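Colleague: Sequence first, then the predicted structure:
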Amino acid sequence: MTIRLLIVDDHEILLRGLMLLIDGQQDLEVVGTADNGEEAIEKTLKLRPDIVLMDICMPVMDGLTATRKIRKLMPEVEVLILTMLDESDHLEEILESGASGYLLKTYGETEFFSAIHSVYSHLPYLYPHAMKHLMINQPEVSKSTKTSKKKVSLNQSNLSAREQEVLVLLSKGFYNKEIADKLFISVKTVESHKSKIMAKLQLFTRHELVSYAESNGLLNRKSDGD
């Protein structure tokens, strides 16, 4: 299946560079481009891409404002933030905007494509420094990940009851919107829970999360939405 992408960036050289990079991938397709947040919203509604690759600093409307509006209008569309600047100090704001991932443009091709496939699989993606920043500023995350380099057990994970429910539904293949509907919470809240789950468990792929849930007996549990 081809992943349909909308690129939003006001720097023409960077935009064309991304298009050229993506053009060499058989499973990726650029369906459109935009150079500001307002146009990004219009193009998203018109083209219905799977993922919007969103810059932050742009004229007319910034990327985070556009992300909030896109996620409200079309919650099934994932947004991957791409920026030249390390915005770790604003990480909470970025996650609260509804963005599914955050990556610096200075990272290489492997990281770039990994981020795209991760958010396409409805798994949040943070580049390593951003993840480290999140862990430092989340005491419960740091405590659980520093106890051992081995896979964290359920008792060690410090996952809240709600995070466990989200993990169960995620592992069963439900999409963000479906999880939100089942648990009577917003899609944005689901994204926030997923980011914290991945940080606490140090697991970054759907396969790893499913294996973790299965090995800890979570798949035999019923969630509030069952």
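Modeller: That came through fine. All of these numbers come straight from a predicted model, not from anything done at the bench. Numbering: from 1, shown residues only.
Colleague: use CA for all of it now, contacts and neighbours both
Modeller: Noted.
Colleague: ok, Lys177 to Ser118 distance?
Modeller: 17 Å (Cα to Cα, to the nearest Å).
Colleague: more neighbours, the two?
Modeller: More neighbours surround Ser118 than the other of Lys177 and Ser118, with 20 against 17 (other Cα atoms under 10 Å).
Colleague: mind listing what's buried in the helix or strand that one falls within?
Modeller: Using DSSP states H and E, Ser118 sits within helix 109-120. Neighbour counts over helix 109-120 (16 or more other Cα atoms under 10 Å) mark 112, 115-120 as buried.
Colleague: here comes the other one, which I'd like you to weigh against the first:
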Amino acid sequence: AEECGGVAAPGDAAGGQGLAALVGRAREALGEIDVWCANAGVAPTGGADAPAAAWALAWEVNVLAHVRAADLLLPRWLERGSGRFVATVSAAGLLTSLGSAPYAVSKHGALAFAEWLAATYRHRGLRVHAVCPQGVRTDMLSSTGAMGEILLAPTAIEAEEVAGAVLAGLREERFLVLPHPEVAEYYAHRSTDPDRWLGGMNKLQRALEKGGAA
């Protein structure tokens, strides 16, 4: 924070009180918030058998943190007619995430909320951006283990590259920010031929279960 002239404000995004404290601290330091980056995320592994606590945490951090932040920020943004909400959604929100149902489902929720915000408040000055990278070389990628290594690591990019894509997206007023451009093609296949797309994903799943790549 000192290096970039910022203010460090430790907090907890998985709860209303924590988010209120973060928003309050930001307003104390800055006077007002122009851009909110909803970047906190968790990626618990597992499917329908994942513990209830894992599902709850994914929902709290990946979805409700966005909802609660918007609830705190919208009144002032709408009053002055400007504000930006940058949601880190992940390509999982456009596609899916093999090996982690809580992550895939909650990231779809994050995308749905970002879309709703944009559709509801664009004419009142709110700009919303959904950032949807694939693998990014962070601790979260490292924590995904063998599946993340096979699926994401080969095309993973640095966090600085994602930041550059975000800045470009803000300048160009784009809702979808795709640091991995190929995600647009995958998303198009998913929407226009879902059965074929699901077949391809299942083929990849079977290959992963055998310990290889498709």
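Modeller: Perfect, thanks for sending it. Because the structure is a prediction, the values reported are computed rather than measured.
Colleague: And the TM-score between them?
Modeller: Remark: TM-score between the superposed chains equals 0.33 [TM-score structural alignment, normalised by the length of the second structure]; 120 aligned residues with a Cα RMSD of 5.6 Å.
Colleague: Can you tell me which of the buried residues of helix 109-120 of the first structure is closest to Glu96 of the first structure?
Modeller: Set against Glu96 of the first structure, the nearest of the buried residues of helix 109-120 of the first structure by Cα to Cα is Val119 (15.7 Å).
Colleague: right, and the closest one touches Tyr102 too?
Modeller: No. Under the criterion of Cα atoms under 8 Å, Val119 of the first structure is not in contact with Tyr102, lying 9.9 Å apart.
Colleague: Overlap of the contact sets of these two?
Modeller: 80, 125 (Cα atoms under 8 Å, 6 or more residues apart in numbering).
Colleague: Buried by neighbour count: which residues of the longest helix along the second structure qualify?
Modeller: Under DSSP state H, the helix in the second structure containing the largest number of residues is helix 101-121. Buried positions in helix 101-121 of the second structure, judged by neighbour count with 16+ other Cα under 10 Å: 101-115, 117-118, 121.
Colleague: all strands for the first structure, in order.
Modeller: 3-8, 28-34, 51-54, 78-83, 101-104, 125-126 (DSSP state E).
Colleague: so can I have TSV of these showing mean neighbour count and distance to Ser142 of the first structure?
Modeller: Below are the strands of the first structure laid out as TSV (neighbours: other Cα atoms under 10 Å; distance: least, Cα to Cα, whole Å):
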stretch	mean neighbour count	distance to Ser142 of the first structure
strand 3-8	22	34
strand 28-34	18	36
strand 51-54	26	29
strand 78-83	26	25
strand 101-104	25	20
strand 125-126	26	16
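Colleague: would you turn those strands into a markdown table with distance to Lys43 of the first structure?
Modeller: Formatted as a markdown table, these follow (distance: least, Cα to Cα, whole Å):
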| stretch | distance to Lys43 of the first structure |
| --- | --- |
| strand 3-8 | 8 |
| strand 28-34 | 7 |
| strand 51-54 | 10 |
| strand 78-83 | 13 |
| strand 101-104 | 20 |
| strand 125-126 | 24 |
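Colleague: now the helix holding Ser118 of the first structure and strand 78-83, what's the angle there?
Modeller: With axes from the mean of the first three to the mean of the last three Cα atoms, to 10 degrees applied, the angle from helix 109-120 of the first structure to strand 78-83 works out at 150 degrees.
Colleague: what secondary structure does His129 of the second structure sit in?
Modeller: strand (DSSP: H, G, I helix; E, B strand; the rest coil).
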